[in-house]
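Participant: The following block contains a protein sequence and its predicted model.
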Amino acid sequence: MTNTRTLMAALVLSCSAAAAFAGDVTVSEPWVRGTVAAQKATGAFMGLTAAKPMRLVGASSPAAPVVEVHEMSMENDVMKMRPVAAIDLPAGQTVALKPGGYHIMLMGLTAPLNAGAVVPLTLSFEAADGQREDVQVEAPVRELAAPAMKMKHGAH
């Protein structure tokens, strides 16, 4: 019986890290960027795929009192970040929330986020008819440092 419970718990955890499904929206590969001790903000990233046209209209998390949908864009050769009211999700197309683009901003973090921790998020979606749907996501925290880039330096 204990082995069955352990197996079921492992299965549930592995599925939540890979994808969350709720009615009309699939959340794939969610993750949150890790932080250092005094850091009070970070981003959450993932893929969002809707079965019918939807909009991501908000998010919340117990990890931060302020959670907003943001976009980064280049304006006059300067990268700027700003909150957006919603992100359109065309039916059947995956919209990437990724560094340097759309993302979920967690501000006023209640504690540092270390690699291996899991951040619960609630994403709020709205259909064209005004119907709302919330999706619960468990986003693993990744290390703050970006992976090293491979560079070819030639013969110098």
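Facilitator: Structure received. Numbers count the residues shown, from 1 in each chain.
Participant: When you work out contacts or count neighbours from here on, use the C-alpha atoms and nothing else.
Facilitator: Will do.
Participant: Would you map the strands across the chain?
Facilitator: Using DSSP state E, the strands of the chain run over 19-22, 25-33, 41-50, 54-60, 66-75, 78-83, 87-89, 94-97, 103-107, 118-127, 132-142.
Participant: and Ala85, how many neighbours does it have?
Facilitator: Close neighbours of Ala85, defined as other Cα atoms under 10 Å, add up to 11.
Participant: How about the contacts made by it?
Facilitator: By Cα atoms under 8 Å, 6 or more residues apart in numbering, Ala85 lies in contact with 57-58, 69.
Participant: Most neighbours out of these, which is it?
Facilitator: Within these, most neighbours by other Cα under 10 Å means Val69, with 24 neighbours.
Participant: nearest spatial neighbour of it, skipping sequence neighbours?
Facilitator: In space, Val69 comes closest to Ile104 once its chain neighbours are excluded; the distance is 4.7 Å by Cα to Cα, 6 or more residues apart in numbering.
Participant: and here's the other structure:
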Amino acid sequence: MRLSARPLLLRSLLSLPLSLSLLAAAAQADSLSVEDAHVRAVPPGSPTTAAFMTLTNPGETDLALVGGASPLAGHLELHNHVMVDGVMQMRRVEAIPLPAGETVRLAPGGWHLMMFELAATPAEGERVELTLTLDSGESLTLEAPVQRVQPMEMKGGEKGAHSGH
């Protein structure tokens, strides 16, 4: 099921007694659709975690994810895994490209959101608020469930997982 709403409307919906699973399943800003958002469950005391999701840009204009925030994290960074001299390394990036009409998957082993300086250990089944910021100035706030995530899937190689490529 998809939830279509402008960012302010979505924020107001978060305060209503709606099923949080509906909100976590999918969210849509004017120019971006977010599906299957989730945050990695980590052991107690871990200072970091990661968030993953599928982002679709249904518009005719290229976009980029340029930032994010969460009450759970002191700060959030955009990251990707790249092959350097035969060794897979995680690197911070300034933006995650969201080409017009395409879907970009944020997943282990590719693009993802790293969350640092955690205020608490996210436990499986809890929900985490995430705010995504686009280069257009638009932002989208959603809630994502905390789930156990399998190690790096390595789908999509160095450039991340893009459907249609």
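Facilitator: That came through, no problem. Just so it is clear, the model here is predicted, and its values are computed rather than measured.
Participant: Any chance you could compute the TM-score here?
Facilitator: Superposed pair, TM-score by TM-score structural alignment, normalised by the length of structure 1: 0.81. Supporting alignment: 133 aligned residues with a Cα RMSD of 1.4 Å.
Participant: Which position in structure 2 pairs with the residue nearest to Val69 of structure 1?
Facilitator: Aligned counterpart of Ile104 of structure 1 in structure 2: Leu113 (TM-score structural alignment).
Participant: Pull up the gap between its match and Thr48 of structure 2, please.
Facilitator: In this view, Leu113 of structure 2 and Thr48 of structure 2 are 11 Å apart by Cα to Cα, to the nearest Å.
Participant: Counting neighbours, go ahead and name the busier of those two.
Facilitator: Between Leu113 of structure 2 and Thr48, counting by other Cα under 10 Å, Leu113 is the more crowded of the two (25 against 20).
Participant: Give the aligned equivalent of Asn114 of structure 1 in structure 2.
Facilitator: Match for Asn114 of structure 1 (TM-score structural alignment): Ala123.
Participant: actually Pro83 of structure 1, sorry about that
Facilitator: By TM-score structural alignment, Pro83 of structure 1 lines up with Arg92.
Participant: Gly23 of structure 1 now?
Facilitator: Looks like Gly23 of structure 1 aligns to Asp30 there (TM-score structural alignment).
Participant: Same question for Gly47 of structure 1.
Facilitator: Per TM-score structural alignment, Gly47 of structure 1 is aligned with Thr54.
Participant: these two touch, right, that match and Thr103?
Facilitator: Yes: counting by Cα atoms under 8 Å, Thr54 of structure 2 touches Thr103, with 6.9 Å between them.
Participant: Identify the contacts common to those two.
Facilitator: The contact sets of Thr54 of structure 2 and Thr103 do not overlap (Cα under 8 Å, 6+ apart).
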